[in-house]
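Chemist: Let me see the structure of the following:
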Amino acid sequence: MSEIMTTPEGVNSQLGQCLKAARQARGLTLKQVAERTGMALSTLSKVENGLMSLTYDKLLQLTSGLKMEIAELFNPVPPRPEQSRPVTARRSISRAGQGQVITTGFYTYTYQCTDLIGKRMVPILAEVRARSLEEFGPLLRHAGEEYFVVTSGRVAVHTEFYAPEILGEGDGIYLDSTMGHAYLNAGEAPSAQGVCLCTSEAPDLYDQLRRIASRDVAPFEGDPPSL
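Modeler: All right, here's what the predicted structure looks like:
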């Protein structure tokens, strides 16, 4: 059956606009839509540009691949109004050698920009000395996500659901912080250095990280703590 269905030009235009809106709402490119639906990229491009419409079976193929209702292709969702965020004009400068330091036998964390409270991102300078999970202790878990980049030495990253990875100088890893994780020294030097950026919507992220790092409270197991 032909993919083309003769319809008034206005309907073609509306279908194209709705398809584009649905695609963008899902963060997909036309090529990705073609891969998910099995439809030709050229066909999808023509539909989006209002140059052709689709038969009912092709509409079903399209919506099934995108896991959406056919009605969404003919009833455009109005764009959400942009929510303006107030400019806080906050800033903090971190000088070399400054920061709040937590030191254990196996690592040293230097928390930066501690004069700002309620940060959504917590920058940490990390010195990693532990060479085994037995030395390090329980895997760390906390709210949010984080990025760790090695600035000196080699670091072994252990996580709850993946095999360990070795990171060299300049290598980085982005991970879900609620997943158990640990950074270990995998180089020849007594310690490895890195920068860790932790982020979360939790307003007490800094306090939570500081408590966990100092082991004043044991890292939680199972579901993250209520924040």
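Chemist: Please count neighbours and contacts with C-alpha atoms only from this point.
Modeler: OK.
Chemist: ok, and for the strand or helix carrying L209, which residues are buried?
Modeler: In the assignment (DSSP states H and E), L209 maps to helix 205-214. For helix 205-214, a neighbour-count test (16 or more other Cα atoms under 10 Å) marks 205-206, 208-210, 212-213 as buried.
Chemist: now for that helix, which elements pack on it?
Modeler: strand 100-103 (3 or more Cα pairs under 8 Å, 6 or more residues apart in numbering; DSSP states H and E).
Chemist: switch the cut-off to 10 Å
Modeler: Counting contacts by 3 or more Cα pairs under 10 Å, 6 or more residues apart in numbering; DSSP states H and E, helix 205-214 packs against strand 100-103, strand 107-111, strand 121-128, strand 192-199.
Chemist: Between these, which one is closest to E135.
Modeler: strand 107-111 (10.1 Å; Cα to Cα).
Chemist: quick one: which of the buried residues of helix 205-214 is nearest V101?
Modeler: Checking these one by one against V101 (Cα to Cα), the nearest turns out to be R210, at 9.6 Å.
Chemist: Could you tell me which helix of this structure is the longest one?
Modeler: Using DSSP state H, we find that the single longest helix of the chain is helix 9-25.
Chemist: name the helices or strands packed onto the helix or strand just after that helix?
Modeler: Following helix 9-25 in sequence order, the next helix or strand is helix 30-37 (DSSP H and E). Judged by 3+ Cα pairs under 10 Å, 6+ apart, the packing partners of helix 30-37 are helix 9-25, helix 41-48, helix 56-66.
Chemist: and with 7 Å instead?
Modeler: If contacts are counted by 3 or more Cα pairs under 7 Å, 6 or more residues apart in numbering; DSSP states H and E, helix 30-37 sits against helix 41-48, helix 56-66.
Chemist: which parts of the shortest one are buried?
Modeler: It stands for helix 41-48. 41, 43-45, 47-48.
Chemist: what angle separates it from helix 56-66?
Modeler: Between the axes of helix 41-48 and helix 56-66, defined by axes from the mean of the first three to the mean of the last three Cα atoms, to 10 degrees, the angle is 100 degrees.
Chemist: got the angle between helix 41-48 and helix 30-37?
Modeler: 110 degrees.
Chemist: can you check the longest one too?
Modeler: Our comparison of helix 56-66 with helix 30-37, counting by the same axes, to 10 degrees, yields an angle of 100 degrees.
Chemist: And helix 56-66, what's buried?
Modeler: For helix 56-66, by 16+ other Cα under 10 Å, it's 58-63, 65-66.
Chemist: Second chain to compare with the first, below:
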Amino acid sequence: MKTPYKKPAFQTSRSNQISGGDRSLAQEVEPAVCNTIRRNIGDDSAQIRTYELEIGRRQEQIRRLQNDIAALELRRQQLRAAEADVPQLPGPDIPIQARGRLGALLRILKTLGQIHDAVILADAVNRAVAVRQAEQEIDRQVVRKVAEIEELERQLAGFQDRLDDRVDWMKRHFKAFKDNGCEGSAFNSYRFTPSSRTRRLLS
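Modeler: The predicted model follows:
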């Protein structure tokens, strides 16, 4: 008589093993909410990344504008240094209002044949006027760039507020991840490498 076939022990079903004695495996299955938390972390990390990039762009634009203003102010100093070398004729100062009188004096000098003095005086008048015109253009450019910086700073503050709000939400996701006993690290669901500032806030 044939001996009936008996399955080896390793072929018995996993469900029988769990229901038979070792119930710890069934208890280790994480809650379904963990997958939702992971998706939320991924979605919010993408938004955080967007805000960080926008903030970085505006900070760089502000730095460039500040460098432009510094270069313009240096140009102003150079112009004033050049103006200090302008021959002071016929008195200690050549205000813009004196251009008419200086022009008349220039014509007199030419008529009298004092060409050398006329050339010096003409150069003094032209350079003084050119310096003042250049300074006025510098003023216009500085005012425009300051206004651009103020607008960028306003945008920067807006993106920073949105970033801070999203990081606060991310803190809640991380807490929920821990409270629900989700497996692994919450950072594993982060889509991008977080900035050092964000990592500090979440750690």
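Chemist: Superposed, what's their TM-score?
Modeler: The TM-score (TM-score structural alignment, normalised by the length of the second structure) is 0.19; 58 aligned residues with a Cα RMSD of 5.0 Å.
Chemist: Return the set of buried residues in stretch 126-138 of the second structure.
Modeler: Those would be 127-129, 131-132, 135, 138, for stretch 126-138 of the second structure by 16+ other Cα under 10 Å.
Chemist: Pipe those into CSV and attach distance to L163 of the second structure and secondary structure per row.
Modeler: Below are those laid out as CSV (distance: Cα to Cα, whole Å; DSSP: H, G, I helix; E, B strand; the rest coil):
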residue, distance to L163 of the second structure, secondary structure
R127, 53, helix
A128, 52, helix
V129, 51, helix
V131, 47, helix
R132, 46, helix
E135, 41, helix
I138, 37, helix
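Chemist: Can you tell me which of those is nearest R14 of the second structure?
Modeler: Distances from R14 of the second structure to these, taken by Cα to Cα, are shortest for I138, at 81.3 Å.
Chemist: Can you name the residues that contact that closest one?
Modeler: If you count contacts by Cα atoms under 7 Å, 6 or more residues apart in numbering, I138 of the second structure has them with L72.
Chemist: and the gap between the most centrally placed residue in the second structure and T111 of the second structure?
Modeler: Closest to where the C-alpha atoms of the second structure average out (Cα atoms, centre = their mean) is Q59, at 2.2 Å. Using Cα to Cα, to the nearest Å, Q59 of the second structure is found at 61 Å from T111 of the second structure.
Chemist: ok so, going back, looking at the helices and strands packed on helix 205-214 of the first structure, spot the one closest to E146 of the first structure.
Modeler: Across those, closest to E146 of the first structure is strand 192-199 (Cα to Cα), at 4.2 Å.
Chemist: which strands and helices sit next to that closest one?
Modeler: strand 121-128, strand 145-152.
Chemist: So for Y174 of the first structure, which of the ones you listed sits nearest?
Modeler: Short answer: strand 145-152, nearest of those by Cα to Cα, at 4.3 Å.
Chemist: Tell me which other helices or strands that closest one touches.
Modeler: Partner elements for strand 145-152 of the first structure (3+ Cα pairs under 7 Å, 6+ apart): strand 172-176, strand 192-199.
Chemist: Could you save these as JSON lines and add columns showing distance to A126 of the first structure and mean neighbour count?
Modeler: Compiled in JSON lines, those are given as follows (distance: least, Cα to Cα, whole Å; neighbours: other Cα atoms under 10 Å):
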{"stretch": "strand 172-176", "distance to A126 of the first structure": "13", "mean neighbour count": "15"}
{"stretch": "strand 192-199", "distance to A126 of the first structure": "5", "mean neighbour count": "21"}
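Chemist: Format the ones you listed as CSV; extra columns: distance to T159 of the first structure.
Modeler: Shown next, in CSV, are those (distance: least, Cα to Cα, whole Å):
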stretch, distance to T159 of the first structure
strand 172-176, 9
strand 192-199, 15
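Chemist: closest one to T151 of the first structure among the ones you listed?
Modeler: strand 192-199 (4.9 Å).
Chemist: re earlier: out of the buried residues of helix 41-48 of the first structure, which one sits closest to F148 of the first structure?
Modeler: L41 (38.6 Å).
Chemist: just checking, that closest one touches E35?
Modeler: No - L41 of the first structure is not in contact with E35 according to Cα atoms under 7 Å; the separation is 8.6 Å.
Chemist: ok so, going back, now the buried residues of helix 205-214 of the first structure in TSV, with distance to I124 of the first structure?
Modeler: TSV is the format used below for these (distance: Cα to Cα, whole Å):
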residue	distance to I124 of the first structure
L205	12
Y206	10
Q208	13
L209	10
R210	10
I212	14
A213	11
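Chemist: quick one: which of the residues you listed is nearest N185 of the first structure?
Modeler: A213 (16.6 Å).
Chemist: Could you check how far that closest one is from R36 of the first structure?
Modeler: 44 Å.
Chemist: circling back to that earlier point, what separates the residue nearest to the centre of the second structure from E52 of the second structure, distance-wise?
Modeler: 10 Å.
Chemist: What is the burial count for E148 of the second structure?
Modeler: 15 (other Cα atoms under 10 Å).
Chemist: quick one: what helix or strand has it in it?
Modeler: Here E148 of the second structure is assigned to helix 115-179, by DSSP H and E.
Chemist: can you pull the contacts of the nearest residue to I102 of the first structure once chain neighbours are set aside?
Modeler: Leaving aside its sequence neighbours, I102 of the first structure sits nearest to Y109 (Cα to Cα, 6 or more residues apart in numbering; 5.3 Å). If you count contacts by Cα under 7 Å, 6+ apart, Y109 of the first structure has them with 101-103, 124-127.
Chemist: any chance of those residues in CSV, plus neighbour count?
Modeler: Shown next, in CSV, are the contacts of Y109 of the first structure (neighbours: other Cα atoms under 10 Å):
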residue, neighbour count
V101, 16
I102, 15
T103, 14
I124, 21
L125, 19
A126, 25
E127, 24
